[in-house]
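A.B. asks: structure here, sequence nowhere to be found:
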């Protein structure tokens, strides 16, 4: 099945680097794609990008997705030339063995390897040990002197992976949250002469505490906030149905809660009503743990009503994050339909 959307742009978004606080490369792509679709665009001192389409009323809406991906910062280069790192975002160190990485230096990118010793050379304690990010060593294939000349403390590291179509899914690194950035960009292209003013926000530093969205919650005075992020799809062997959270291929997910937010019931009802009117597949998300930019706007936006759309994704925070093409399309369709039909008289007051 061939997706109806621009897979080349999605590939560029997911493969471009941008760890928390250093979203420069991905920010350039977002600005390039968003600027032709909006009336004005700005970047704040944290690096958030906001593109605005002016509406015919005083009502303002923000839709947001974060630009940053989980990664690392160099903390030390050993005398033998191995690089040690500090985590930027939530990593399970078990997934890091035998991965290829990119070390971003002032003089250019370097490829490195997180090696894994042959299991038959390890003793029982080593085999049973739970790895930590602090235990990671990146092999640059360079001697110690050269490595220390090329790599400095504070350089950034991202995992290296291409984005591919696998069956009916898109898989790669940084679908969290670039696939939702993609959805916002695609929705912006469809919006023409809205009644309400719409701010399309690409936020920073979500992976280290939804910091960019919190800042925008102060800076933007909106009547409605909708955040987009990926969510857990544990619909794989080893999980009971009650622990799946969402299912790939069942549609976009309307979030009711996670550990950071309980979304506005009237916003949820509106999302459901539009989905049903437009024949867009959707599912309900009740996420036991984790948080998104939604909480930033709810807590710091002056009691703004919030809602959230999520794209079900398997294998989160790995280089094989996977989302179903139908769910991506459903998310774009629902977001665009909601924005196109939002009216000034719509009330979400409880």
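C.D. replies: Perfect, I can see it now. Here the structure is a predicted model, which is why all the values come from computation and not from measurement.
A.B. asks: CA atoms for contacts and neighbours, from now on please.
C.D. replies: Noted.
A.B. asks: assumed residue 104 was part of a strand.
C.D. replies: Yes: counting by DSSP: H, G, I helix; E, B strand; the rest coil, one finds residue 104 located in a strand.
A.B. asks: list the contacts for it?
C.D. replies: 110, 155, 156, 157 (C-alpha atoms under 8 Å, 6 or more residues apart in numbering).
A.B. asks: now, which of the residues you listed lie within strands?
C.D. replies: Among those, DSSP state E puts 110, 156, 157 in strands.
A.B. asks: what sits closest to the second one if chain neighbours are left out?
C.D. replies: Nearest in space to residue 156, with sequence neighbours left out and distances taken as C-alpha to C-alpha, 6 or more residues apart in numbering, is residue 73 at 4.6 Å.
A.B. asks: distance of the one you found relative to residue 114?
C.D. replies: Plainly put, residue 73 is 14 Å away from residue 114 if you go by C-alpha to C-alpha, to the nearest Å.
A.B. asks: re earlier: which of the ones in strands among the contacts of residue 104 has the most neighbours?
C.D. replies: Compared across the ones in strands among the contacts of residue 104, residue 157 has the highest neighbour count, 28 neighbours, by other C-alpha atoms under 10 Å.
A.B. asks: can you give me the strands in the stretch 151-300 of the chain?
C.D. replies: Taking DSSP state E, counting those that start in this stretch, the strands of the stretch 151-300 of the chain run over residues 156-159, 164-166, 169-172, 197-203, 224-232, 252-257, 282-286.
A.B. asks: from the contact counts, what lies against the fourth one?
C.D. replies: When you say that, I think you mean strand 197-203. Packing partners of strand 197-203 (3 or more C-alpha pairs under 8 Å, 6 or more residues apart in numbering; DSSP states H and E): strand 49-53, strand 60-66, helix 175-190.
A.B. asks: the structure to be compared is supplied as follows:
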């Protein structure tokens, strides 16, 4: 990874983009990808699309989602303590003792998720963290003081943790799910430009919003683009780390390559083509299966319009929906390379139908 790519990755991952409030991250992403594409557009809820060959009839999408899980201010006590509700799949069990940023129109207000000391708790009937008891302390002594800082019911809250690296092997931080995907699809566009590769079709590089609360951004943008093909990248669980049941969740490990998923939403002819590319270019990959749905934006694209040939290329991730999500650097490179090589060999106006 070159220096400009690394600098963007760090800046992009450290920026907060909570579900419904993604605009600052989307602007960073657009500023980075614009030099490598022909034009761009956005929709009313903030999904951003950079386009190569916008006049082409055949449309191919590579997509990731931009939003991260977060919290909302839900109740402020007279003493100035803040109780919260989820914005996406935020984990109440990891909240106590975490530092937070409360986003207001006056700027960021610092706070912490407080918790009583271990030696004053009754271990026999110890109450576990839950949405009923976790709270934020921003150093205020009254509700009025909290309100004066610009905090109100509905203010969004993110954890403060930033990007780091472990053992020159892993990227670590909050919200790799799935801004690391936004980074990877931008790198595909960058690689096409730097290698002077000309595609015969239109390429729509899509960074969608609001995936964490039900694939909403992908649903909206798929209806607008009406693509012929969609390759989605998201994260999946590394099940080699402790406390996973491989019988239930599959056998997947960070460092062994991208994960290709089988399931009803995945178009099999498209998946077979991706596998052929991976094998031909010696890109390592793993396999997973999904039941009724993949749980990713793949479902939104596959079932949009009259049906879109769609497939999912996942990045194995440790400790999803925590502040220490971990992705193997080689997997990141291999996801980028697999998408890039797939695009180079995709024939223009290829018909993926099973029966013709």
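C.D. replies: Thanks, I have it. Bear in mind the structure is a predicted one, so any value in this text is a computation, not a measurement.
A.B. asks: surely the residue nearest to residue 156 of the first structure is within a helix?
C.D. replies: No: with three-state DSSP as the criterion, residue 73 of the first structure is located in strand rather than a helix.
A.B. asks: test my guess that it contacts residue 102.
C.D. replies: No: here residue 73 of the first structure lies out of contact with residue 102, judged by C-alpha atoms under 8 Å, at a distance of 11.3 Å.
A.B. asks: who touches both of these two?
C.D. replies: Residues touching both residue 73 of the first structure and residue 102 by C-alpha under 8 Å, 6+ apart: residue 157.
A.B. asks: tell me where the second structure has helices.
C.D. replies: Ranges of helices in the second structure, per DSSP state H, are 3-14, 23-33, 143-148, 176-194, 216-225, 246-249, 268-280, 297-302, 329-345.
A.B. asks: residues contacting residue 343 of the first structure?
C.D. replies: Taking C-alpha under 8 Å, 6+ apart as the test, what residue 343 of the first structure contacts is 59, 195, 196.
A.B. asks: ok, and the most crowded of those?
C.D. replies: Top of the contacts of residue 343 of the first structure by neighbour number is residue 196, holding 22 neighbours under the definition other C-alpha under 10 Å.
A.B. asks: is that one in contact with residue 59, as I believe?
C.D. replies: Yes: using C-alpha under 8 Å, residue 196 of the first structure is in contact with residue 59, at 5.2 Å.
A.B. asks: okay, and the common contacts of these two?
C.D. replies: Applying C-alpha under 8 Å, 6+ apart, one finds that residue 196 of the first structure and residue 59 are jointly contacted by 343, 344.
A.B. asks: of residue 73 and residue 114 of the first structure, which one has the most company?
C.D. replies: Between residue 73 of the first structure and residue 114, counted using other C-alpha under 10 Å, the more crowded position is residue 73 (21 against 18).
A.B. asks: quick check: the more buried one vs residue 107 of the first structure, distance?
C.D. replies: Between residue 73 of the first structure and residue 107 of the first structure the computed distance is 16 Å (C-alpha to C-alpha).
A.B. asks: now swap in residue 223 of the first structure and tell me
C.D. replies: Counting by C-alpha to C-alpha - residue 223 of the first structure and residue 107 of the first structure are separated by 45 Å.
A.B. asks: equivalent analysis for residue 205 of the first structure, please.
C.D. replies: Counting by C-alpha to C-alpha, the gap between residue 205 of the first structure and residue 107 of the first structure amounts to 25 Å.
A.B. asks: of those two, which one has the most company?
C.D. replies: Higher neighbour count among residue 205 of the first structure and residue 107: residue 205, with 28 against 8, using other C-alpha under 10 Å.
A.B. asks: aligned to the more buried one, what sits in the second structure?
C.D. replies: Under the alignment by TM-score structural alignment, residue 205 of the first structure pairs with residue 210 in the second structure.
A.B. asks: I figured that match was touching residue 217, is that so?
C.D. replies: Yes: if you go by C-alpha under 8 Å, residue 210 of the second structure and residue 217 touch, sitting 5.2 Å apart.
A.B. asks: before we move on, back to that, so who does the residue nearest to residue 156 of the first structure touch?
C.D. replies: Neighbouring residues of residue 73 of the first structure by C-alpha under 8 Å, 6+ apart: 85, 86, 87, 88, 153, 154, 155, 156, 157.
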